[in-house]
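Participant: got a sequence here, can you build the structure:
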Amino acid sequence: MATYTIGQMAKKLGVSTSTLRYYDSEGLLPFVGRTSGGARVFRDEDMPMINIIGCLKAGGMSIKDIKRYVDLCGEGDATIERRLDMIRGQREAVMDKMRELQDNLDALDYKLWYYQTADRLGSCEQVDALPDDELSPKMRAVRHRLSH
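Facilitator: Okay, here's the model as predicted:
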């Protein structure tokens, strides 16, 4: 069984050592061993859980809820349904965030189109005067969303 120092594991995962220390200090890594001198000892088997912790955190889940998830995982199969509920809820939260980000991207795409068109036509007033039927359906929808 291969073991890794915190630096080696951080490199394998593409995270900083301070991230792993933080996760450990918050109780998210109860499965990580220690040497007699107190240094953390990571194993290949730890990688999937550390990766999902990073995924949950990046998706906006609170540390408290991530800890609850990790604790439930440690309790075994009796908690599968509760873990499933948590993952479903987190997935929905991420989907909501993705929709919000897509709306923001659409608005930025609209403004890019708007200023490129204004540059080509010579003024913003000329773009504002364009009838809706001269805009693509996407640009028309964003124009209306931004103007209301």
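
Participant: going by C-alpha atoms from here, please, whenever you check contacts or count neighbours.
Facilitator: OK.

Participant: show me what the longest strand along the chain is in contact with.
Facilitator: Longest strand in the chain by number of residues (criterion: DSSP state E): strand 40-43. Outside of strand 40-43, the residues within contact range by Cα atoms under 8 Å, 6 or more residues apart in numbering are 1, 2, 3, 4, 5, 6, 9, 32, 33, 34, 35.

Participant: give me the neighbour count for residue 105.
Facilitator: Other residues lying near residue 105 total 12 when counted by other Cα atoms under 10 Å.

Participant: tell me the secondary structure of it, please.
Facilitator: Assigned with DSSP: H, G, I helix; E, B strand; the rest coil, residue 105 falls in the helix class.

Participant: and it, how far from residue 118?
Facilitator: Distance of residue 105 to residue 118, given as Cα to Cα, to the nearest Å: 20 Å.

Participant: could you list the buried residues of stretch 29-49?
Facilitator: Buried residues in stretch 29-49, counted by 16 or more other Cα atoms under 10 Å: 29, 31, 40, 41, 42.

Participant: quick one more, to check against the first:
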Amino acid sequence: MRIAEVSKQYDISADTLRYYERIGLLPRVHRNASGVRDYDETDLARVKFIKCMRGANVSIEALIEYMQLFAEGDATLAARKAILEEQRDLVRERIAEMQAGLDRLDYKIAHYEDLIVEAEKSMQK
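Facilitator: Below you'll find the model as predicted:
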């Protein structure tokens, strides 16, 4: 699959895909005889993984470390698991912070709804 197709399928710019390759998140993508990147299923699985992890706000640095360990093989299983656990804990913290913000918004909206009802009652008098 060409870079434009991958870009469209995963909603990631071609520049971002090239950047991921340049910094080592993606290994060098095979190129066809014309020199055009030709993403295979393994590359696509990695793009999907990276997109998911970035969507969870996992840092580029943590992903680079994870992918480097992944390339080293099964001897790094425990280290990779530790990275994922650390990132999961950070995501849980962000979720808790966001939930607190959402709860506060819900509270304020309910308060305004009460004020609007009261204002409407006083206008009818």
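
Participant: report the TM-score for the pair.
Facilitator: For this chain pair, the superposition-based TM-score is 0.85 by TM-score structural alignment, normalised by the length of the second structure; 120 aligned residues with a Cα RMSD of 1.8 Å.

Participant: compared with the second structure, how much does the longest strand of the first structure deviate?
Facilitator: On superposition with the second structure, the mean distance recorded for strand 40-43 of the first structure (mean Cα distance after the TM-score superposition for the first structure) is 1.1 Å.

Participant: matching residues in the second structure for that strand?
Facilitator: Counting by TM-score structural alignment, strand 40-43 of the first structure pairs with residues 37-40 of the second structure.

Participant: how close does the residue nearest the centre of the second structure sit to residue 77 of the second structure?
Facilitator: In the second structure, the centroid-proximal residue (Cα atoms, centre = their mean) is residue 55; its distance is 1.6 Å. As defined by Cα to Cα, residue 55 of the second structure lies at a distance of 23 Å from residue 77 of the second structure.

Participant: next: residue 20 of the second structure.
Facilitator: Residue 20 of the second structure sits 23 Å away from residue 77 of the second structure, going by Cα to Cα.

Participant: who has more neighbours out of the two?
Facilitator: Using other Cα under 10 Å as the criterion, residue 20 of the second structure and residue 77 rank with residue 20 on top: 18 against 13.

Participant: show me what contacts the more buried one?
Facilitator: Per Cα under 8 Å, 6+ apart, neighbours of residue 20 of the second structure: residue 26.

Participant: show me what it aligns to in the first structure.
Facilitator: Residue 20 of the second structure maps onto residue 23 of the first structure when the alignment is built from TM-score structural alignment.

Participant: before we move on, back to that, of the buried residues of stretch 29-49 of the first structure, closest to residue 66 of the first structure?
Facilitator: residue 29 (10.6 Å; Cα to Cα).

Participant: ok, the closest one - contacts?
Facilitator: Listed by Cα under 8 Å, 6+ apart, the contact set of residue 29 of the first structure reads 23, 50, 70.

Participant: sort out which of those residues are in helices and list them.
Facilitator: Within the contacts of residue 29 of the first structure, residues falling in helices by DSSP state H are 23, 50, 70.

Participant: give me the number of residues near the second one?
Facilitator: Counted with other Cα under 10 Å, residues neighbouring residue 50 of the first structure total 18.

Participant: leaving out the residues flanking it, which one is nearest to it?
Facilitator: The shortest distance from residue 50 of the first structure to any non-neighbouring residue, by Cα to Cα, 6 or more residues apart in numbering, is to residue 29 (7.7 Å).

Participant: am I right that that neighbour falls within a strand?
Facilitator: No: per three-state DSSP, residue 29 of the first structure lies outside any strand segment and is coil.

Participant: and the residue nearest to the centre of the second structure, what's its match in the first structure?
Facilitator: So residue 55 of the second structure corresponds to residue 58, using TM-score structural alignment.
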